[in-house]
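S.K.: Fold the stuff below for me.
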Amino acid sequence: MNHVDLPQNDEAFNRVLPRLHLGRRGFLGAGLASAAVLQGCATTHDKTTAAPLVTGGSAPRTHVLECSQKTVRVGLLDPAAEAAVTIDSGDIVHYPNTWLNWANEPKYGMNFADREPIRRRYPAGPYSNIGPVFVRGAEVGDVIEIRTLKARPIGWGWNSSPVNVGTLPEDFKQPYLQYFKFSEDRKTTEFCPGITLDLHPGQGLFATQPPGDKPVSGILSGPYGGKLGLHELGVGSSLFLPVFHAGGRVWTSNSHATVGDGNVNQTALETAMEDLRIQYVLHKRKTLVAPLAETPTHWIGMGFGETLDDALVNCLRALLDWSAPALEMSRAEAYSLFSLAGSFRVTKFARQLQTVYTNKPLQTMHGLLPKSILSPEMQARLSQAMRKA
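M.R.: Have a look, this model is predicted:
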């Protein structure tokens, strides 16, 4: 691991940094102001370039963290792993080479039969988890904000569906595997002649170290994060996760070029990142019972369960726990608000009849609250509920 000063040759960084003069404490309390800068600069047409940094004073340090046998745990989030990098709140971690699933062993064009022995070598799970990132000062009861600043994938990826998995395990008797080449600017790929997919790269897994002293499979999900697979977690997004161990000990893996809601055949457009930059910001003494995300247009809560019914209930309750006090309304009023203006979607539906892994993923739902319905004051309340000291 190496650390360097924030690079000054990235046009997107340079365009914004000179206009921002917030100290580290000022950033934590900036609330809506910081969110507004982010909204004004992240666009749907610029999905792989650096989002602006909301910092001030001296520029945050950038730490380079490469994937290696020492920094990657395939399948597991291991509490015994030595910190791969130690940073201060507001610093950036630059990941120049996130690995593909299964310890980076897959190769472009490899057929399904040749991939099967690789898949079976990792019963704890496929994800090449890099970390952990130790954030100084993070304690149990705090929250870490994970801000995706840049996500440029390598030039290819795949989508696959083994037999007996996904939403329709009984319907397909043969495995499916398709490789994709990405455009040079990493904005599109051809699904087939006549169908072009827009890419929306991001990480499918972010996690603080889960509670307890035992390794946990990255396939699983919970309040700590884990396998999320949320389409909206691309450049310009923030993910808030509670801290369960000193330093937070943040892991990431499972790079996606894009993924649809539902993730119905079990996999996204799986890839790796050749340039991933994440800013980690510590928020002290914040209560959060489930992962919470913010994009330029929405607040998004997540819920997990053995069934979609359970996942929806857990998602909605977590959103009410967070939003009702922040908006200074009763729980019944917040319940009504989400019924009238919220949108609840299936993030992941998995119905495996059998699997090579020791764990099966939970069903996942996410609920979206559009910022467009909120006055500036209400938007500030929600932002400050997570960020203001």
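
S.K.: Please count neighbours and contacts with C-alpha atoms only from this point.
M.R.: OK.

S.K.: What are the boundaries of the helices in the stretch 1-150 of the chain?
M.R.: 11-16, 24-28, 32-41, 112-120 (DSSP state H, counting those that start in this stretch).

S.K.: Just put these in JSON lines and tack on distance to Lys150 and mean neighbour count.
M.R.: Below are the helices of the stretch 1-150 of the chain laid out as JSON lines (distance: least, Cα to Cα, whole Å; neighbours: other Cα atoms under 10 Å):
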{"stretch": "helix 11-16", "distance to Lys150": "10", "mean neighbour count": "15"}
{"stretch": "helix 24-28", "distance to Lys150": "20", "mean neighbour count": "18"}
{"stretch": "helix 32-41", "distance to Lys150": "13", "mean neighbour count": "17"}
{"stretch": "helix 112-120", "distance to Lys150": "29", "mean neighbour count": "14"}
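
S.K.: Between those helices, which one is closest to Thr208.
M.R.: helix 24-28 (19.9 Å; Cα to Cα).

S.K.: circling back: reformat the helices of the stretch 1-150 of the chain as a markdown table; add distance to Val143.
M.R.: Shown next, in a markdown table, are those (distance: least, Cα to Cα, whole Å):
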| stretch | distance to Val143 |
| --- | --- |
| helix 11-16 | 25 |
| helix 24-28 | 12 |
| helix 32-41 | 17 |
| helix 112-120 | 34 |
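
S.K.: Nearest to His200, out of those?
M.R.: Across those, closest to His200 is helix 32-41 (Cα to Cα), at 16.4 Å.

S.K.: now for the closest one, which elements pack on it?
M.R.: If contacts are counted by 3 or more Cα pairs under 8 Å, 6 or more residues apart in numbering; DSSP states H and E, helix 32-41 sits against helix 376-387.

S.K.: Which elements pack onto the helix it packs on?
M.R.: helix 32-41, helix 308-326.

S.K.: Pipe those into CSV and attach distance to Gly90 per row.
M.R.: Shown next, in CSV, are the helices and strands packed on helix 376-387 (distance: least, Cα to Cα, whole Å):
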stretch, distance to Gly90
helix 32-41, 13
helix 308-326, 23
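
S.K.: Next, the second sequence, to be compared with the first:
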Amino acid sequence: MVQHILKATTKTVHLGGFSHLLESALTVDSGDTVDVETYTGYYVYEKAPPEFLTSEFLDICQNLPSERKVAEGPHLLTGPIYVRGAEPGDVLEVKLEAIKPGLPVGFNAIRTGWGALPNQFNQAALRFISLDLENNVAEFPENSGIRIPLKPFFGILGVATQETQRSSIPPGCYAGNIDNRELQAGSRVFLPIFVPGALFSIGDGHSAQGDGEVNVTAIETSMNGTIQLKLRKDLQLTTPIAETPTHIITMGFGQTLDEALELALKNMIDFLVKFVQLPPEDAYVLCSLAVNFRITQVVNSPQKGVHGMLPKSILPQDLQLL
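M.R.: The predicted structure is shown next:
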């Protein structure tokens, strides 16, 4: 296993989406780890305070080559990372070993026409929010005494598909902009692979977010992390699955919350049938008794997200899962 360092530069980031035509930023072997740097705020940097800006980030914002601008999404992603030996039909296991804000400030933006209440809050607004990294909290509103615990995660973890241009906004079977706040350090994410090399990208750091991400954004934060990438040729998946220290998580994405819930539920039933060897009806009943289904996000148009959380503590201790 090799430890790599992947800094965010004009040659190693891409904007707005995913594409299998992008030149890889790094090539790794299965089992390698990567210390990865990500930036956020490409479209707001001119309004940002000095502590939000670094010379490297400014260079990206001002000099990113046109071929690294993929689609209309607002996200700046680091990658893609090419994994040797990865083939369509394989699964990429992404272990999130460490996640930490790279700067002591993030932002929250309301975008006109977006969010859960676009008619009521129809004016664009941008707020920069200081992060107390020593005490791991953010106070919002400023001087209110309301202290939000920082629980950093990457909103986007995704692989390329055969599409030459795919927006970074909607999530899907490739994962992408899942915005699941449960995926903090210590978690693993399992992604179906669609193209040779997997072409994995990461970004959209969030320091804190509520389930739903209702006003479009969280505390959007330039984020650093350590990840391990491992090929799993022993698994076959058609949709992402995740594992935290305490839960198995299935995901569903649909144009309505009803559709997203149905898919998250079906994916959990499929997991219980395949990995726990339950009959489908027993799996369905268990989901009603012990699985919590939560709104992941409602704002990544046209896909809303729901995730199901199965407590590992209720399962037999000797059961081999993922």
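
S.K.: ok, which stretches of the stretch 1-150 of structure 2 are strands?
M.R.: Per DSSP state E, counting those that start in this stretch, the stretch 1-150 of structure 2 carries strands over the ranges 3-6, 13-15, 17-18, 26-28, 33-37, 76-83, 91-101, 105-110, 125-130, 137-139, 147-149.

S.K.: Quick one: closest of those strands to Asp318 of structure 2.
M.R.: strand 91-101 (21.4 Å).

S.K.: Give me the contacts around the closest one.
M.R.: 86, 152-153, 183-193, 198, 205, 207, 221-233, 235-237 (Cα atoms under 8 Å, 6 or more residues apart in numbering).

S.K.: ok, now with 6 Å
M.R.: Here strand 91-101 of structure 2 makes contact (Cα atoms under 6 Å, 6 or more residues apart in numbering) with 185-193, 223-232.

S.K.: now that strand, how far from the chain's geometric center?
M.R.: Distance of strand 91-101 of structure 2 from the chain centroid (Cα atoms, centre = their mean, to the nearest Å) equals 10 Å.

S.K.: For Ser68 of structure 1, which of the helices and strands packed on helix 376-387 of structure 1 is the nearest?
M.R.: Taking these one by one with Cα to Cα, helix 32-41 is closest: 32.3 Å.

S.K.: Could you give the residue range in structure 2 aligned to the closest one?
M.R.: Per TM-score structural alignment, helix 32-41 of structure 1 has no counterpart in structure 2.

S.K.: Would you mind getting the angle between that helix and helix 376-387?
M.R.: When axes from the mean of the first three to the mean of the last three Cα atoms, to 10 degrees is applied, the directions of helix 32-41 of structure 1 and helix 376-387 differ by 100 degrees.

S.K.: Can you tell me what sits against helix 32-41 of structure 1?
M.R.: Pro296, Ala380, Ser383.

S.K.: What does the first one correspond to in structure 2?
M.R.: Right, the one you point to is Pro296 of structure 1. By TM-score structural alignment, Pro296 of structure 1 lines up with Pro245.

S.K.: For that match, give its distance to Gly155 of structure 2.
M.R.: According to Cα to Cα, to the nearest Å, Pro245 of structure 2 stands 19 Å off from Gly155 of structure 2.

S.K.: When the two are compared, which one has more neighbours?
M.R.: A side-by-side neighbour count of Pro245 of structure 2 and Gly155, using other Cα atoms under 10 Å, places Gly155 first with 24 against 13.

S.K.: Do a quick rundown of the helices in the stretch 201-322 of structure 2.
M.R.: 257-275, 280-290.

S.K.: For the shortest one, give me the average deviation versus structure 1.
M.R.: Put plainly, it is helix 280-290 of structure 2. The superposed helix 280-290 of structure 2 is, by mean Cα distance after the TM-score superposition for structure 1, a mean 0.6 Å from where its aligned residues fall in structure 1.

S.K.: so that helix aligns onto which residues of structure 1?
M.R.: The aligned range for helix 280-290 of structure 2 is 331-341, by TM-score structural alignment.

S.K.: Contacts for the matching stretch next, please.
M.R.: Ala324.

S.K.: can you do 10 Å?
M.R.: Outside of stretch 331-341 of structure 1, the residues within contact range by Cα atoms under 10 Å, 6 or more residues apart in numbering are 316-317, 319-325, 327-328, 330, 342, 344, 367-370, 373.

S.K.: Leu168 of structure 1 maps to what in structure 2?
M.R.: Match for Leu168 of structure 1 (TM-score structural alignment): Leu117.

S.K.: Quick check: its match touching Glu213?
M.R.: No - the pair Leu117 of structure 2 / Glu213 is not scored as a contact, 11.6 Å apart, by Cα atoms under 10 Å.

S.K.: Please enumerate the shared neighbours of those two.
M.R.: With Cα under 10 Å, 6+ apart, Leu117 of structure 2 and Glu213 have common neighbours Val299.

S.K.: More neighbours: which of these two?
M.R.: Per other Cα under 10 Å, whichever of Leu117 of structure 2 and Glu213 has more neighbours is Glu213, with 22 against 13.

S.K.: Go ahead and confirm that one touches Gln297.
M.R.: Yes - the criterion here is Cα under 10 Å, and Glu213 of structure 2 meets it with Gln297 at 5.3 Å.

S.K.: nearest to Ala124 of structure 1, of the helices and strands packed on helix 376-387 of structure 1?
M.R.: helix 308-326 (23.2 Å).
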